[in-house]
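Colleague: Let me see the structure of the following:
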Amino acid sequence: MTKILTRSGLVLLAVAVGMYLLLPVLVVIPMSLSSSSFLTFPPKDLSLRWYQQLLDDPTWGRSAFASLKVAVLSAMISVVLGTMAALALVRGRFPFRNAITAVLLAPLIVPYVIVGLAVYIAFLNLGLTETTLGFVLVHTCLGVPYVMINVASGLVSVDRRLELAAMNLGSGPVSTFFRITLPLILPSVLAGALFAFITSWDEVVTAIFLSGPELTTMPVKMWSGIRVQVDPAVAAVSSLALLVIVSTFLLMGAVKLIRKIVGRRAALTINEGQ
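Modeller: Model (predicted):
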C-alpha cells in the first residue's frame, strides 16, 4: 500500500511539474491565434494573421535559417570536440587534469554577458562580428561542455573489457572506438548533440553582441520584437516550440531504440571476433 501511494505521489508530482513547464507554451498558443494587434489573453477572436505575417516577412525566414545553420554547425563541431575531450579526461592519465576540466566547464559558470562582451571585443578586431563563423565559434564553446558531460557519463558506464577484448583480437584504437566504443556511447553523444543544438538555437545574450544588419538570429529577432515593439508575431514564433517538444520526445524514443540495437551489435561483434 505504501509503495502504491509513493508511486502515485511521484506520478502526480511529475504531472504537476510537466504542467508547470508547459503552461507558458499553452498560454502563448491562444495568444498567437488572436486577431488583436496586441498580445491579449484570452483572445477575443481567432485568426491566423500573425502566422501569415511570419510567412510574408522575409526577415523572420532569414533569422530562422541563420539560427538553424549556426545551431547545426556548432552542434556538429561540439560533438566532435566534446567527445574527444571526454575520451581524454576519462581514459587519459596526465597532469593538471582537474584544471583542464575546470577550464572546459567554464562556459557553464561564466555569465553569458561577460562572455558576450569579451567575444565582441575580440571578434570586432578580427572582423568576425555579424558572421556565421563568429556565431559558430562562440556557440561551439558554449555547447562543448554539454557534450563532454554527457559523453563522459556514458564512457564511465562502458565496460572497459569490451575495448580491451577488441584490441586483443587485433583491432586498432581507431577501429575499436568506431566499432565498439562509439556504438555504446552513441545515446550519450546524441543527448549531448541535442543539448548543444538547443543551447545554440536558444542563445540570445552573446548573439545580441554579435548580431547586426548582416546577420540576426531568431532569438535576437524575437527579443527585438518584444523590446522595440510588442509584436504578436513573436507569440506565433513561440508557439512553434511545441514542434521542438514533440521532436525532443521522438528523439528520446529513438535514442532508447538505438541503445538497444547498438548494444546487440556490439555483443555480436565481440562474439564473432572470438
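Colleague: When you work out contacts or count neighbours from here on, use the C-alpha atoms and nothing else.
Modeller: Will do.
Colleague: ok, now which ones touch the closest residue to Lys221 other than its chain neighbours?
Modeller: In this structure, Lys221 finds its nearest non-sequential neighbour in Ser63, 6.9 Å apart by Cα to Cα, 6 or more residues apart in numbering. Going by Cα atoms under 8 Å, 6 or more residues apart in numbering, Ser63 touches Leu215, Thr216, Thr217, Met218, Lys221.
Colleague: swap the cut-off to 6 Å and go again
Modeller: With contacts defined as Cα atoms under 6 Å, 6 or more residues apart in numbering, Ser63 is in contact with Thr216, Thr217, Met218.
Colleague: closest to Thr40 among the residues you listed?
Modeller: Met218 (22.6 Å; Cα to Cα).
Colleague: Neighbours of Gly225, how many?
Modeller: For Gly225, the count of nearby residues is 16 (other Cα atoms under 10 Å).
Colleague: Would you map the strands across this structure?
Modeller: For the chain, no strands are identified by DSSP state E.
Colleague: need the helices for it, in chain order.
Modeller: 2-32, 49-56, 58-91, 97-104, 106-109, 112-126, 132-156, 160-168, 173-176, 182-202, 205-210, 218-227, 233-239, 241-273 (DSSP state H).
Colleague: For Pro42, which of these is the nearest?
Modeller: Judging the helices of the chain by Cα to Cα, what sits closest to Pro42 is helix 2-32, at 6.9 Å.
Colleague: That closest one - contacts with which helices or strands?
Modeller: helix 233-239 (3 or more Cα pairs under 6 Å, 6 or more residues apart in numbering; DSSP states H and E).
Colleague: quick revisit: now distance to Met252 and neighbour count too, for the contacts of Ser63, in a markdown table please.
Modeller: Putting the contacts of Ser63 into a markdown table (distance: Cα to Cα, whole Å; neighbours: other Cα atoms under 10 Å) gives the following:
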| residue | distance to Met252 | neighbour count |
| --- | --- | --- |
| Thr216 | 30 | 24 |
| Thr217 | 27 | 31 |
| Met218 | 25 | 24 |
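Colleague: Here is the second sequence; please produce its structure so I can put it next to the first one:
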Amino acid sequence: MTSRRIVRGALVALAVLTALYLVAPVFVVVPMSFNDSAFLEFPPQEWSLRWYESYLEDATWIDGTVNSVVIGLMVTVASVVLGVLAALAMVRGRYPLRALVSGLVLAPVLVPYVIIGLAVYAAFLRLGLTQTTLGFVLVHTALAVPFVVINVSSALVRFDRHLEMAAMSLGAGRISTFVRITLPVIAPSVLSGALFAFITSFDEVVVSVFLAGPDLTTLPVEMWSGIRVQIDPTVAAVSTMLLLVTLALFASAGLARALRNRHLDRPA
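Modeller: Now for the predicted structure:
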C-alpha cells in the first residue's frame, strides 16, 4: 500500500512538472504586456498600462474582437446542435458505413489546418464566401463540431438507458424523453463541448488567415498581422487577455466535466 502511494505521488509530481515545463513559457507574455517600452522586453524595465490603452483605443483591435466574439457565439450554437445530433447517431445509430461516417465527422481534428485552409479558400473564393461572417461560421463550425461530438458521445456511452425506457413505458415520446430525461443528464457534457467549440472558433488563426481580409477579420488574425512585419507590443496585452479568457473557459469546462461525472455516477 505504501509503495503504491509512493508511485502515485511520483507520477503526480512528474505530471505537475511536465505541465509546468509546457505551460510556464506561455505566462512570460503577462509581464511583457505591462512593459512601458516600445519593444518587447523581459523582464520589463518600466511598468505601464499603455499597451492595454492602445488596444482599447484602436478601432481595428476592437472590431476584430467583436467579430471573433460574434462568430464564436454563432459557431457555438451551430456546433452544439449538429454535435449532439451527430453524437446520438454515432453512439446509438445502426446504419451501413457507420465507422466511415464517424471518421468523417472527426476528420477536421486529424487533418492539418493548413490543408483545410487551402481547400476552403479555393472553394469559398468561387462561392463568394471569403471575408464573410457566413464563411467563417461554416468553417469554424466544421472545426468545432468534433469537440462537441467527443464530449457528448462519452456521456451517452455511460448513460443509463433504463431511464429512457421507463419514461417511454409511461407514455413519453422519443422527443419528450430526450428533452426531459436524456438532455438534463448529459447537459454538463453539452456545456463542456460548447465551451470547447467557442474556444476553437475564438482562437482559430490558421484557417481564418485564408478567409480574412480588409472587409472582415478576427482578433487572432489581427494578432498574426501585428507580428508579421514588426512586433507591436499591443499583441502582448491582447495575448494576456486571451490567456485569461481561455483559462477561465477551460476551468468552466473542467467544472462541467466534474458535474457530468458526478451525475452519471450517481445511482438511479
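Colleague: coming back round to it: quick check: which of the helices of the first structure is nearest to Thr40 of the first structure?
Modeller: helix 2-32 (6.0 Å).
Colleague: Pull out the buried positions in the closest one.
Modeller: Val25, Val28, Ile29, Pro30, Met31, Ser32 (16 or more other Cα atoms under 10 Å).
Colleague: Likewise for stretch 249-261 of the second structure?
Modeller: Result for stretch 249-261 of the second structure [16+ other Cα under 10 Å]: buried residues Leu249, Phe250, Ala253, Ala256, Arg257, Leu259, Arg260, Asn261.
Colleague: mind giving me CSV with those and columns for distance to Arg94 of the second structure?
Modeller: Shown next, in CSV, are these (distance: Cα to Cα, whole Å):
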residue, distance to Arg94 of the second structure
Leu249, 35
Phe250, 34
Ala253, 31
Ala256, 30
Arg257, 28
Leu259, 30
Arg260, 26
Asn261, 27
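Colleague: on that earlier part again, of the buried residues of helix 2-32 of the first structure, just say which sits nearest to Ser188 of the first structure.
Modeller: The nearest one, if we look at the buried residues of helix 2-32 of the first structure relative to Ser188 of the first structure and count by Cα to Cα, is Val25, at 27.8 Å.
Colleague: In space, what's closest to that closest one - neighbours in sequence excluded?
Modeller: Closest to Val25 of the first structure by Cα to Cα, 6+ apart is Ser239, at 6.4 Å.
Colleague: So the one you found versus Asn150 of the first structure, what's the distance?
Modeller: Going from Ser239 of the first structure to Asn150 of the first structure by Cα to Cα, to the nearest Å gives 29 Å.
Colleague: what does Gly170 of the first structure give?
Modeller: 29 Å.
Colleague: So between the two, which is more surrounded?
Modeller: The residue with more neighbours, out of Gly170 of the first structure and Asn150, is Asn150; 22 against 11, by other Cα under 10 Å.
Colleague: tell me how far stretch 120-131 of the second structure is from the chain's mean position?
Modeller: 24 Å (Cα atoms, centre = their mean, to the nearest Å).
Colleague: Please disregard the earlier target; I meant stretch 146-159 of the second structure.
Modeller: With Cα atoms, centre = their mean, you get 15 Å for stretch 146-159 of the second structure.
Colleague: just stretch 184-195 of the second structure next, same as before
Modeller: That offset, for stretch 184-195 of the second structure, works out to 13 Å (Cα atoms, centre = their mean).
Colleague: Buried residues of it, list them for me.
Modeller: So, applying 16+ other Cα under 10 Å, buried residues of stretch 184-195 of the second structure: Val185, Ile186, Ala187, Pro188, Ser189, Val190, Leu191, Ser192, Gly193, Ala194, Leu195.
Colleague: Same check on stretch 69-78 of the second structure?
Modeller: Val69, Val70, Ile71, Gly72, Leu73, Met74, Val75, Thr76, Ala78.
Colleague: tally of neighbours for Gly143 of the first structure?
Modeller: Neighbours of Gly143 of the first structure (other Cα under 10 Å): 31.
Colleague: measure it to Ala266 of the first structure for me?
Modeller: Taking Cα to Cα, one finds Gly143 of the first structure at 29 Å from Ala266 of the first structure.
Colleague: do Leu251 of the first structure as well
Modeller: When Leu251 of the first structure is compared with Ala266 of the first structure (using Cα to Cα), they lie 22 Å apart.
Colleague: One more: Val70 of the first structure?
Modeller: In terms of Cα to Cα, Val70 of the first structure sits 34 Å off from Ala266 of the first structure.
Colleague: ok, how many other residues are close to the residue lying closest to Thr132 of the second structure once chain neighbours are set aside?
Modeller: Of all residues not flanking Thr132 of the second structure in the chain, Leu216 sits nearest, at 6.6 Å (Cα to Cα, 6+ apart). Other residues near Leu216 of the second structure come to 15 when the count uses other Cα under 10 Å.
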